[in-house]
Every structure is written in structure tokens, then in C-alpha cells.
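# Take this sequence and fold it.
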Amino acid sequence: MRTLVHTPKSRVQVVDVEPGQYWHVGFIHCIIQQLSHECNIPDVLRLHISTDGASADKKGIVQYWPLQIRIVNLKNSKPLIVGVYRGKKKPQDPNSFFRMLVEEMKVVINSGGIRFKDKLIPVTFECFIADAPARAFVLQHKGHMSSKPCSKCNVTGTVIEGTRHNVFLGVNHVKRTDENYNFRTDTDHHKDMKSPLEDLNIRMVTRVPFEYMHSICLGIMKKCIEAWVLGKFGCKNGKLRAADIEAIDVCLKELDNTCPGNFTRRPRALSEFQQYKATEFRHLLLYAGSVVLYGILDDNYYLHFMLLHVAMRLLTMPTRSDNDLKLAEDCLKLFVDKAVNLYGSLFMSYNTHCLLHIVDDVRELGPLDDYSAFPYENNMLFFQKYVRNQHRPLQQFALRLMERNVQHVSTKRSDSNGIIVSGISTRQCRHSGLPESSIQYKRIEYDNFRFSIDDKNCYCRLKDGRLCKIVGIVKTSQSYCFIVRTYVVVENFYDNIVPSTLIGTFKCSQFSAESTMIDITDVCGKCYKMPLWKQTNSLNNITEKSTDELIIMTLLHHGT
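Take a look at the predicted model:
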């Protein structure tokens, strides 16, 4: 069995890192192993580093802290675990935790890069990604519950009377600089110990972002729903009635019929929000929220939510202008400024304050998904899955990880262009320009796109701006083509903050009479089709779908 699963025979070496143990996989080893399976290797390797705590059991008695890296300019690259700490508490000293990784990285920096196949490839360490507690631990500053937790500016929290909570008011604060941060002169913010990131010359203000999976999806979006559903933070005017919640639940349930395969978690009822994962909050934030809340949530609260929705779509778009960033910044400042009157002072937590710095991070590092924690979270389940018992658990994990890293041959077949098709279609589409010898398929994968002829994965946007439904996937002698029907009437869904078409949201109706055949390279985006609901009874919030209008929304992410 050990031979079949490629279990290594070498002994797993662990070292003590108080108050637990640490196993170092090897930073250089992981990079070389990944490069050996790549065809197109970039001239420079751009690396992101991340860490976070994970529990191996529901009680959280034992913690695992993996160190992960990702080559961000390598196509479809996934995070690599380069070291793992295990203990009953988190590591006491971040410098001891990072020591072996920092030593390896210094070797790479001093030698000018990593040598691979007789070529020296330079390496740059671009940023460090973590949630608020892990970020404070590694940067060695006061935590998010303190009065001065922000590593981006000099804001000071105010304690709410009768509580121990700090709130952070205002939208204009003096920003910190990379040059001054390393001196640790702000004793109310910094701790005495230096950060291990100093040894890697990672700029600790501009290159340690507030990533949006934790701060916005699990932070702000969850808090908004807590206020709408539970009336939390003293939010009375915005609290939804039972009939309101039921109406929204009906809409979300129906979205399961049109939600694309890019979402691994299907839409769930809003009444179940306390069990939501980060991807489900993202689904509401970037996509469904603007549609299912329309006409149900109080107008003031809906417009306030739309400020966040518009800003986050602008910041997640792969291409954006300086004007887009300025618009997103204005929306977020207005969101923070208005939040205290709508939701109360307790809503103004550290996560709410972080919204003021998100745009600066995007200016420095690119779209939000380029440095989010979503890819790294996928590795966190590995600890619960593969550690079977408490006898030498870190060694167990090490062996399972090394087995997983053995590359197996893919069962999918692709042509020389990396295009994968599957399922011969029995529903043959007819078109005047279609040769009789052509083959029609049910599904196709290419680049980062996955399309099929079912109603969940067949909507797309073309480079010329047209919105289409794919009714046929065809292979001709020259290339792969789509047979599409185009929407004739395309207009804004809303224009109260910006025209919705600016952020890839369209209200559509009426298909073209004739189908068109296009090359697959004409597609620039995949889309999410949603019904447009109308409230037919404002007292009981009975929803009714529009029969001739629907919402088409451009997807802003490809994976889970």
C-alpha cells in the first residue's frame, strides 16, 4: 500500500517551537517541485506568503498553523504548504515560527533567486496575507480589540459606555508609512518584538493588505445580515419582518436553478446565515444581494448596502481605471460615514474601519481576488481530513501531504490548445454556416472558463459587449465555436449610485430571432442569470417573477 500511494521512507523531522512543534517542508523544495510540472515558467517568481490558525477538532483544543506560499504569476497556481506548526496554543514567538522559512528565503535572496534546470530565476516576496489576529501576531502589533490596532493609519478607538468594545469613528485619519513603521515608535500600537517580515524586506504597511475574505465577507457582510435578520447593533428600522425573510428565502432557493458551477456552495436561505461560509457571504455581496433584497429591504438600508456592493464589484474587476478606484473609495467612505446613523455605534468595529484602506491595497496589489485568503483556506481542511489519531499527528500530516504532492496523470483529455470538451450533445443545433461533419458537445473548458448548454452555465458576455445564451458547442475543422442567441434589449438594472452596466449588471429581455455562430475567443466573460422578482403584495411580500425581464451579471471570479 505504501508503494501505491508513494509514502516516503525518509523520517519526518520536527523541531520544538514553543508551545508546540513545527515541521518544515522546505520552501525551495516546494517551488522546484511545482516548477517541474509547468510548461511556461515566468522570468521572475512573484510570491505571496500566508498563515492562519486552524483547529483539527470542533472543540479547538489543538491548533495547526500552516505557512503557505503561492506563485501568483504562475497560471492556475495553488498555495503550497511549506511548514506546519501544531500545538495547544498558537506559537509564542513569530520569529521562531518563521525562522526556518526566513533562513531559506535569505539564501534565495543572497544567491539571486532559485536555480532550476541550469537557470537562475529571481524571486520577489510581494506581500503577506492573513486575517486580523494572524496579521497582528506576525507584524507584532496590538490586536483588533485594542484602541490602536490599525497598521495603515493612526486611528484611535473609543470605548462604548457599558461595554469593552472599541469603535472607530470618522473617515479621515493620518496614514502610516512603510519608512516609519519599522521603527516601532507608536508604543500604543507596536509590541516590543520585531516582525519576521522585516528580515524579508516586505513593506509592512503597503504590502500587508486587509484581505476581503475575512474583513468583508465574514466581517461586514455578516454584520449587515445580523442587523437585518436579528436587529443586532440596535438596528430597528432596518430589521426585516418574518414575511420579508421568507420572501428573500424563496428567491434564494430559486437561484439554485440558475447559479453557475463556479459556486461550489449552492444558495441557502437567509434565515440560515449563521451557518454560512465565506463563499456564501461573497455570493450575496457581489451577486445575489442586489437582486433578492430589491424591493424588500428598507430603501435607506438597501441604498447603503448598494454602496458596498458597487465598491466591491469595482475592486474585484480584473480591469479598472483610476476613476473606478476613486468611485469605489468614495462609496466606501460614504458607507462608513452613514453606517453609524443606520446601525449604531457598535457597528463601527475594526472591520468596518478597514474598508477605508481597501482601495489603497488594490492600487498597490491589484484586484481583491489577487491577494484574498480564499485559495489558502482550501488547504485548511487538510488537517481535519488526514490526521487520524493523536499518535505523532504532525508526522501523520507530513506523510499525507507528501503523498498528495505526488502528481498523478489527469483523466481529462485536452487538445494542444488546452481545450477540454465532454459529452456528445443529442440536442443538435442547426445553423446555416455549420458543416454537416461538425460535432456538438455538452460542455467545454478553456482558459478559466467552463461553459455548458444547461441553463446554469450557458450565459456569456462577448468582447463587443453583447450578452448571449450559448445553445450549442461545436467543433469544426478549424476551431471550436459557440452557437448563441443574443439579447436584443439590454439596459441598466439601477442607476442610483452608478449605472449598473458599469459594473457588469444588466437587465435584459427579448432574444434575437436568429442564432449566431461565434468563435470561443470572442467571449470575455461568463455570466450569472437571475430572475427579476417583483413584489405583488407589499404587506405580505409575495414575490412574482417577471416573465419577460431578467438580470444578467458578469462573474468576477473563476474558482470556488
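# From here on, just use CA atoms for contacts and neighbour counts.
Will do.
# so what's residue 69 up against?
47, 48, 49, 50, 79, 80, 81, 82 (Cα atoms under 8 Å, 6 or more residues apart in numbering).
# Go through the longest helix anywhere in the chain and flag the buried ones.
Longest helix in the chain, counting residues (DSSP state H): helix 322-343. Neighbour counts using 16 or more other Cα atoms under 10 Å place 324-325, 327-329, 331-336, 339-340, 342-343 of helix 322-343 among the buried residues.
# For it, enumerate the helices and strands it packs against.
The helices and strands touching helix 322-343, judged by 3 or more Cα pairs under 8 Å, 6 or more residues apart in numbering; DSSP states H and E, are helix 299-316, helix 358-365.
# And the contacts of that helix?
By Cα under 8 Å, 6+ apart, helix 322-343 touches 170-171, 227, 233-235, 238, 301, 304-305, 307-308, 310-312, 314-315, 347-348, 352-353, 355-356, 359, 363.
# Secondary structure class of the residue nearest to residue 529 when sequence neighbours are not counted, three-state.
Nearest non-adjacent residue to residue 529, counting by Cα to Cα, 6 or more residues apart in numbering: residue 552, 4.7 Å away. Put simply, residue 552 is strand when judged by DSSP: H, G, I helix; E, B strand; the rest coil.
# so who does residue 552 touch?
Going by Cα under 8 Å, 6+ apart, residue 552 touches 505, 506, 507, 508, 527, 528, 529, 530.
# next up, for comparison:
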Amino acid sequence: MKKSFIRKVKRLTHQTLLISRNNVTEEHNITDLSVYDQNAEKTLDSYSNETIEALPTSERSSIASEWISIPSNVLENASLPGPSQSDSLSFQEEIKLWAVKNQITHKAVEELLTILRKQPGLDGIPKSARSFLSTVREVKTRVVSPGTYCHLGIEKVLSDFFRMHKLIPPENLEIAVNIDGLPLSKSSGSQVYPILGVILNLNITVQNVVLIGLYHGFQKPHDANEFLLDFVNDVINVSKNSLKIGDRLVTFKLKFFLFDAPAKSYLLKVKSHSGYSSCTKCCQEGIYLEDRVCFPDIDSMKRTNETFRNQSDENYHLGFTILQNIDYIDLVEDVPLDYMHLVLLGVTKKLLVGTWIFGKPPHNLPASLIKNMNLLIKQIAVYVPSEFPRKSRSLLESKRWKATEFRLFLLYTGVVILKPFLTREKYDHFKCLFVSITILVSFSLTNLYDYAEKLLIYFVQQTQNIYGRHYMSHNFHNLIHLTDCARRFGALDKFSNFSSENFLQILKRLVRKGDKPLEQIMKRLSEGFLVSKSSKSENWYLQHEKNISPLLPYPQFLKLVLPTFTLNAGYKRDNCCGLKDGTVSLVFGFSNKKNLTVALVKKFQSKCNFFETPCNSSILDVHFVKNLCKKFVIVNIEEISQKYVRLPHEDGFVVFPMLHTVGYLSK
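Model (predicted):
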């Protein structure tokens, strides 16, 4: 009875953990390739990379035999999901993992423990949920007026991180630090200010954000220096004395800060972004136009770490920041501009929402055009890949769009949607923003940074000419400084706030009631730290076994899951890829046999530039494709170089390289 009960509970636990990955809610739209003779006895054990036409079974004997070898690290049970986090856990640890991942309340856990303790051999399980989950009993805090603060410590949280993910820390550990406010309630002023560390130099895709310290109060801390005191002293200490993580000593460096504009003003004790002399990168004073401070000049003297620490510009500084005690930090260059707030929620939102959709004449669009744009957005939405957590919503909801929705619009759908509706001048102006930000986001176009900088300067100048000088607010002005940040730190996603903002939402979900939220968060985190979690698998695997075509050997699958993207022949949003020979293809299925994995594809015969100004779109790997070949090709999966975002346009499709990995697409 005991064994039967344990097997039943384990099965239910596994089903709970895997249900979101195995649940398919949409109907497959794959063309049925199994219309050929299904009674054929012949098994195709080998194929060539030459073009194979979908011939009747009787005519397939002429297919050539030539495989391309690939590494033999193929999962044996390829139809199963990737390795479960609970594979190596004991029965009690599985229950802990289930309780933590699903945020089961202590009351519900204790009810389950009561049931388990009645079973023979399980009477040794603790009665209390706190004992069972190893919840900390006391949270040490100190008063930071007008609230309380808890400092976990850099060495402790990093040690927990590498132990939890079973990773070996690099010899030189680098982190970025994000600090931002998070309201906990709409009905009160309850809020937290977490100090988050983003681990930078990891060679594996995991959630790389850790909580270093946390403040809670009904107002933000009155004195930012008092709030940062423990953190700054901790950084200075571990930077000088190294970190001990497990049995390894590693050097530590705080590489840069991730602040939005209000946080910069508060923590650096400088002018707010709405004031005169408020640019963090140059000394331009600004002028007052139409109820706002604007920065119309392109060339101004740049700020330096020396002028910041000496407070040379009295109109910029409001006081001394304790962050200056970290002597190796450049408080100008090492506080980069965040493109999530600056470009997406700033410039893109201003153009789309504040100008074209809900703006004033003469730049707003007529209601009839907006209606037609919404119809086009609806048609395009079904082609948005599954890696994007938010699909395109109606423009009437654009005031409520999140940053990822503006990113989707700017980097993918916008140049297709806007083409029929904007004037040529405004459309070419938007393309300048699209091209320059695409270059800065891409990891492979760093050689074009100088061009992106010139294009952004041109975009800013044209903004004044088209929409007026009053558009030159803090966000538009700072576009001219954005390329300098990319030169120093790399592609924009390497220093964006996306991962930090995602983690803030995780923290918010840990609060179950209004009383003592700081203690609640710390206790929930202590429970999670004590549950063994494996890191995300870096292997690829196949899923969704299905009979697709006699052209492929068995077993056959619809889905290929790679570390950075997923291809799914069952959905038109996920079936477009690029091959190493430069062709754009649609996948129709996958097969794995004898440690060799292939894909069945059709290639587009026509590929050309989607636009030619301000540059050829092919430079960005953006193409207009049409005329899908009628012949199938079987290729080794090593020939797949990337996934494309495929959007319908006229009699073909516009394809964009997917610029973000799965780890960057949350929120």
C-alpha cells in the first residue's frame, strides 16, 4: 500500500510540474503530408541533402543515400520533454519542489502532510509546514526611515545561486545592479525597493537575477544613502577580499548599474529627467518649450567620471551619493541608458500612442486608417512566434501596452503595419529608428555601430523637422548617447532592465497578504533556496511524435526544441527558419534515427530586399520572400542557422531574424 501510494503521489507531482509544457491548446495547421501510400513496406534508412520531390512510393527508389554526421548527444527518448527538475530528488524533496513552485500555502501543505503521515512508513514527515519547507524563523532587519531594510549579503546570495543551479562560478565574477521601486498594492502605499544583482558572465541560460537586499515601507526611503549603506559596504568588502563560493575563491566586480531615469535622479542625487541640466551624459542645459524641458542641441560637452565626482556642474548635482565610495565605478559611463524605458516605453510609445493614434492634428491618423491597421495587426498576430509572451493587441489598447509589445512593434511588426498608412516622410523616419535599434540589439552587427550612431542623430534631427522642437524631450535627446553605451557593454539586451523587471514580478507574487511583506518575501525565498533545482538544459530535443510523411524515417516529430528557440512544424508562427546556405525555409517535420536528426523543409525560391532606404534591408537579414518551392528537401538540423519571424505582406512574406533568445523574452 505504501509503494502504491508513493507512486500515485509522484505521478500527480510530475503531472503538476509538466502540465504547462505538455498542454497543447491550439490545433495543428500542418499540411497533411501522409496522403501518400501508407502501405509501403520500404524504410528509408538514408537520404541526401539534394532536393527530393514528393513522389509516389513506387518511384522513391532513386533517392540518393548520403548522411551528414552530427554529434551523438541526441536524447534517446526524443519524444519526451527535457530533463525534469525532479529526476534526482527524493519523495519529500519532490513535494517541497511542488509546494514552492506552485506557491502552496502553509495551511494547504500541512493538510497534505497530515494525510501523508497516516500512511505506513511516512509518519516521520514533519507536521509543520515551516519545518517541512525549512522556512527561516527570524528575518533580521534594520530601520531605514520610514520603513525597514533587510540585507542578505552578496556572498551569501551568490553562493546560494551557484549551489542551487549546480554551477561552477567563473574565476572573475561580474554583476550589474538594478534598483527600482515596486508597488505592492493599489489600495495603499505599500512598496518595496529591491537591490537586484544580475550575474553577467554565465555560459548557460538560467534566471540570472539574485536579491541582494530589500526595503519595505509606505514611502520610498527618505535618504538614499542610508538605504544603500549596507550594499555599498558589502560591494567594497567583496571587491577587495574576493568571494568564497563553495570551495572556490573568485574575484568580484560590480560592472555597471541598471537604473531608469527616476532611479538615477534619486540614487545619484542629480536633477530629475524633467528638469534643466538633467541629461546624465552631456552638459546641455535645455530650453523650455510647450510645458516641457527640451534638449534640441546635438553636440554638447560630455560629462565624465571626474566632473561627476568633483560636482563641477552645480546645476546638475543635488548632493553627495554614497555610490561614490565604490572607487572603481565610473558614475557616468557605468550607468548606461536603459533602452527598455528610453526607446520602447519612451520614443516608440510617444510616436505610436502619443502622436499617430491618440495625438493631435496634423500628425494623428484618421479613425478609418486606425481601424484598418487593427485588422492588419489581427492578421499578423497569428504569425508571432511562441517565444514572444505577448502578442499584438489592438491599437486602441496601446496606452496599456507593455514594453515587450512595443519591442515587438519596433523590431518586427511596425515596418510592415505602418507602410500603407504613414506618409513617405514619416515612414522613412520610422525606418531610421527601426534600422538603428535593430543594429544595436543584434549580437552580429557590431561592425555597424558607427552607422547606427549617425542614423540615430539623423532620426533626432528629423524628429524636430517633422514633429517640432518640442519633441526633443529627455528620451529623444538621449538617443544620440545610446550607441556609446552599446560600444561599452555590447548589444542593448546585455544592459536592459527586462530580466530585472521580470524578477520584480516574481517577488510580488511571493506576497500573500498585506501584513509584513518584507518578512514574507524573505521566508518564501528561504524555502526556495533549500529546494534543489537544476539549470536549464543546454541540449536540444524532439517532441510531439506524429506520422508526417513517408519521406522521413520513423519516429517522426513536429517540434524541435533548441536552447535559444523552438521550431514547430505544426504552427505557422514557429515553422520558418534560415539555413546556412542563406535560404529561407519552412519546416514540415523532424526525424531522428541512428543518432542522426534531419528536418523536412521547403525553400522559398524568391528572396529580395524589403526596403532599400535608409539601407538595404538584407544588411539586417530582413527579406521579402515568396514562391515556396513545391519540392521537399531533407537537411541535417545542423544546417539550421536561425529562426525567422515571418509576417504576411502582399503576395509573400517579410522575414526578420529573431534577435532575442528565450531568456530575454519574458515579461
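# quick revisit: now, of the contacts of helix 322-343 of the first structure, which are buried?
Buried, going by 16+ other Cα under 10 Å: 227, 233-235, 238, 301, 304-305, 307-308, 310-312, 314-315, 347-348, 352-353, 355-356, 359, out of those.
# picking up where we left off before, between the buried residues of helix 322-343 of the first structure, which is closest to residue 273 of the first structure?
Within the buried residues of helix 322-343 of the first structure, the smallest distance to residue 273 of the first structure is 18.5 Å, found for residue 343 (Cα to Cα).
# how about the closest one, what's its partner in the second structure?
Structural alignment (TM-score structural alignment) places residue 343 of the first structure against residue 467 in the second structure.
# So its match versus residue 21 of the second structure, what's the distance?
Relative to residue 21 of the second structure, residue 467 of the second structure is positioned 47 Å away (Cα to Cα, to the nearest Å).
# again with residue 546 of the second structure
17 Å.
# more neighbours, those two?
More crowded of residue 546 of the second structure and residue 21, by other Cα atoms under 10 Å: residue 546, with 15 against 9.
# What's the more buried one aligned with over in the first structure?
Under TM-score structural alignment, residue 546 of the second structure pairs with residue 425 in the first structure.
# List the contacts of that match.
For residue 425 of the first structure, the contact set (Cα under 8 Å, 6+ apart) comprises 440, 441, 442.
# ok, how many other residues are close to the corresponding residue of the second structure for residue 135 of the first structure?
Matched by TM-score structural alignment, residue 135 of the first structure corresponds to residue 264 in the second structure. When neighbours are counted by other Cα under 10 Å, residue 264 of the second structure registers 20.
# Quick check: the closest residue to residue 264 of the second structure other than its chain neighbours vs residue 469 of the second structure, distance?
Closest residue to residue 264 of the second structure in three dimensions, ignoring its sequence neighbours and counting by Cα to Cα, 6+ apart: residue 270, at 7.4 Å. Residue 270 of the second structure sits 25 Å away from residue 469 of the second structure, going by Cα to Cα.
# ok, the two, which is more surrounded?
Using other Cα under 10 Å as the criterion, residue 270 of the second structure and residue 469 rank with residue 270 on top: 23 against 18.
# picking up where we left off before, who's in contact with the residue nearest to residue 264 of the second structure?
Applying Cα under 8 Å, 6+ apart, we find residue 270 of the second structure in contact with 264, 278, 316, 317, 318, 319.
# Look up how far residue 323 of the second structure lies from it.
13 Å.
# cool, residue 472 of the second structure as well?
Going from residue 472 of the second structure to residue 323 of the second structure by Cα to Cα gives 30 Å.
# Now tell me what touches stretch 168-184 of the first structure from outside.
Here stretch 168-184 of the first structure makes contact (Cα under 8 Å, 6+ apart) with 151-158, 190-191, 198, 203-206, 333, 336-337, 348-350, 353, 356.
# Out of those, name the ones that lie in helices.
333, 336, 337, 350, 353.
# Any idea how many residues pack against the fourth one?
By that I understand residue 350 of the first structure. Look at residue 350 of the first structure: counted by other Cα under 10 Å, it has 25 neighbours.
# so who does it touch?
Applying Cα under 8 Å, 6+ apart, the residues contacting residue 350 of the first structure are 144, 145, 149, 150, 167, 168.
# Buried ones from these, can you make that a PyMOL selection?
Only the buried entries of those go into this PyMOL selection, using 16+ other Cα under 10 Å:
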select buried, resi 144+149+150+167+168
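# what's the most distant pair in the contacts of residue 350 of the first structure?
150 and 167 (12.1 Å).
# So residue 128 of the first structure belongs to a strand, correct?
Yes: the assignment for residue 128 of the first structure is a strand, going by three-state DSSP.
# wait, isn't it in contact with residue 211?
No: shown here, residue 128 of the first structure and residue 211 do not form a contact pair, counting by Cα atoms under 8 Å, at 9.9 Å.
# Need the residues touching each of these two.
By Cα under 8 Å, 6+ apart, no residue touches both residue 128 of the first structure and residue 211.
# count of residues packed around residue 315 of the second structure?
Residue 315 of the second structure has 15 neighbouring residues, counting by other Cα under 10 Å.
# Identify the residue of the first structure aligned to it.
So, by TM-score structural alignment, residue 315 of the second structure is matched to residue 188.
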